[in-house]
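*Asks:* With the sequence up front, the predicted model follows.
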Amino acid sequence: MIELGRGTATSTVAPERFVARWAEPATWSEWDEDISSARLKGPVVSGARGVLNPTSGPRLKFTVTGYDPSSEFTDTTALPGARLTFRHLAGRSGSGTDLLVRITIEGLTSRVFAALLSKQFRSAAQSGLDRLVSLLERNHGDTL
C-alpha cells in the first residue's frame, strides 16, 4: 500500500457532523476543489456505489468500503490493476474532535498510478480537510 496524501486536524465540531458530510457525496464539491460533482446511488451503507466527476479527468465510480456514522467513511475507486482508497476518520479526544483523511493506493499497478497521482493528492487531503473544518465550524453550532 502506498500513501498518496494525508490530512489531520482538530475541531470543536462533533465527529458525527464530519462523518455525515463525508457520507453525503452531493456536498463534496463544497469543500473539495478537485470534485465537480458526486452522488451515491441509494443509502449510505458499506457496499453502496456512487459516481464522482472530478474537475479534471474522467468520471469515476466508487464504492463505500467502510461506514460508521460516529467515526468513519471510507470509499474506494477501482482503477486498472489498483484500488484508490479515501479513508476519513473522526474521533473524540481531550482537545475536541481529531480528524484524519488518508489517501492510499494498492494493487499491481499502484506504483504507476502513484507516480501519476501523487503530486495531485499530496496536498489535497489536507486542503480539503481544512476547508471542511472551516465550513462546519462556521455553519454549525453543534460543538462538543
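*Replies:* Here it is on my side, so go on.

*Asks:* rest of the way, CA atoms for contacts and neighbours
*Replies:* OK.

*Asks:* which residues does the residue sitting furthest away from the middle of the chain contact?
*Replies:* Using Cα atoms, centre = their mean, the residue of the chain lying farthest from its centre is G94. It sits 23.9 Å away. Not one residue lies near G94 by Cα atoms under 8 Å, 6 or more residues apart in numbering.

*Asks:* Got another one to weigh against that:
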Amino acid sequence: MAFAHTETASTSASPGHVWALWSDTSTWPLWDPAVERVVLDGPFRLGTTGTMSLAGGVRAPFTLVAVSPDARYCDELVLGELQVRIDHRVEAAGSGATITVETTVTGPGADDVGPMVVAQAPQALRSLVEMAEARVVEGDQRVSG
C-alpha cells in the first residue's frame, strides 16, 4: 500500500531564507502545526537521526535521508509498520523560489493514514512561506535602517 501527496508554493523569499527555516529544527513547530518538538541527535546533515513529537502525543523516530543545503532535505519517519517520507525541495524562481513538499506513506493502511499525515500540509507550507518572507523584510529593514 502507498499514498502520495504533493504541495507546491511560490514565495518572494530566496532558497536561502527557506533553507534557514528548514535546517533549524527549532523553527519546525512554528511553521508546521503537526509538529510539537524536534530533537536531532547531531547536525542537520545526511544520516542524522532524531525524534519528532507530533500533535496528539505521537513520538516518531526519523532520519535525514537526503540533505542538499539551500535546495533539499528529506526526512523519513517510522510509525510502527508505516514509513512516512517527506521530501522538501526549494528552487530559485524569478526573484524568489518555488517550494515543493512531496509526502509518501507506505505500509499497511497507508491509504487511510496518508490523508491524516498531510491534513495540515497546506497550512504548514503557507506558514513556512510567511516566515521566510518575513525574514526577507527583516533583512531589508536592517540593510536600509
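*Replies:* Structure received. Just so it is clear, the structure is predicted and the values come from calculations on it, not from any experiment.

*Asks:* With adjacent residues omitted, what lies nearest to R6 of structure 1?
*Replies:* For R6 of structure 1, ignoring the flanking residues on the chain, the nearest one in space by Cα to Cα, 6 or more residues apart in numbering is R102 at 4.5 Å.

*Asks:* Which elements pack onto the helix or strand hosting the one you found?
*Replies:* With secondary structure defined by DSSP states H and E, R102 of structure 1 is part of strand 96-106. The contact analysis (3 or more Cα pairs under 8 Å, 6 or more residues apart in numbering; DSSP states H and E) places strand 96-106 of structure 1 against strand 2-11, strand 82-93, helix 110-139.

*Asks:* Need the winner for burial among the ones you listed.
*Replies:* Comparing those by mean neighbour count (mean count of other Cα atoms under 10 Å), strand 82-93 comes out on top with a mean of 21.

*Asks:* Pull the distance from it to the chain's centre.
*Replies:* Here the centre of strand 82-93 of structure 1 is set off from its chain's centre by 7 Å, with Cα atoms, centre = their mean, to the nearest Å.

*Asks:* Near the residue nearest to R6 of structure 1, how many other residues are there?
*Replies:* Neighbourhood size, R102 of structure 1 [other Cα atoms under 10 Å]: 19.

*Asks:* can you tell me which residues contact it?
*Replies:* 3-7, 85-88, 125.

*Asks:* at 7 Å what do you get?
*Replies:* Neighbour list for R102 of structure 1: 5-7, 86-88, 125 [criterion: Cα atoms under 7 Å, 6 or more residues apart in numbering].

*Asks:* possible to save the helices and strands packed on strand 96-106 of structure 1 as a markdown table with distance to A48 of structure 1?
*Replies:* Shown next, in a markdown table, are these (distance: least, Cα to Cα, whole Å):
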| stretch | distance to A48 of structure 1 |
| --- | --- |
| strand 2-11 | 24 |
| strand 82-93 | 15 |
| helix 110-139 | 22 |
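
*Asks:* For V44 of structure 1, which of the ones you listed is the nearest?
*Replies:* V44 of structure 1 sits nearest to strand 82-93 of all those, at 14.4 Å, using Cα to Cα.

*Asks:* what inclination does the closest one have with respect to helix 110-139?
*Replies:* Interaxial angle of strand 82-93 of structure 1 relative to helix 110-139 (axes from the mean of the first three to the mean of the last three Cα atoms, to 10 degrees): 30 degrees.

*Asks:* so strand 82-93 of structure 1 versus strand 96-106, what angle?
*Replies:* 170 degrees.

*Asks:* Spell out which helix or strand contains N53 of structure 1, please.
*Replies:* According to DSSP H and E, N53 of structure 1 maps onto strand 49-54.

*Asks:* typo on my end, it should be T76 of structure 1
*Replies:* Assigned by DSSP H and E, T76 of structure 1 falls in strand 72-79.

*Asks:* okay, the angle between that strand and strand 96-106?
*Replies:* 20 degrees.

*Asks:* on that earlier part again, tell me the residue in structure 2 aligned with the residue farthest from the centre of structure 1.
*Replies:* The alignment partner of G94 of structure 1 in structure 2, by TM-score structural alignment, is G94.
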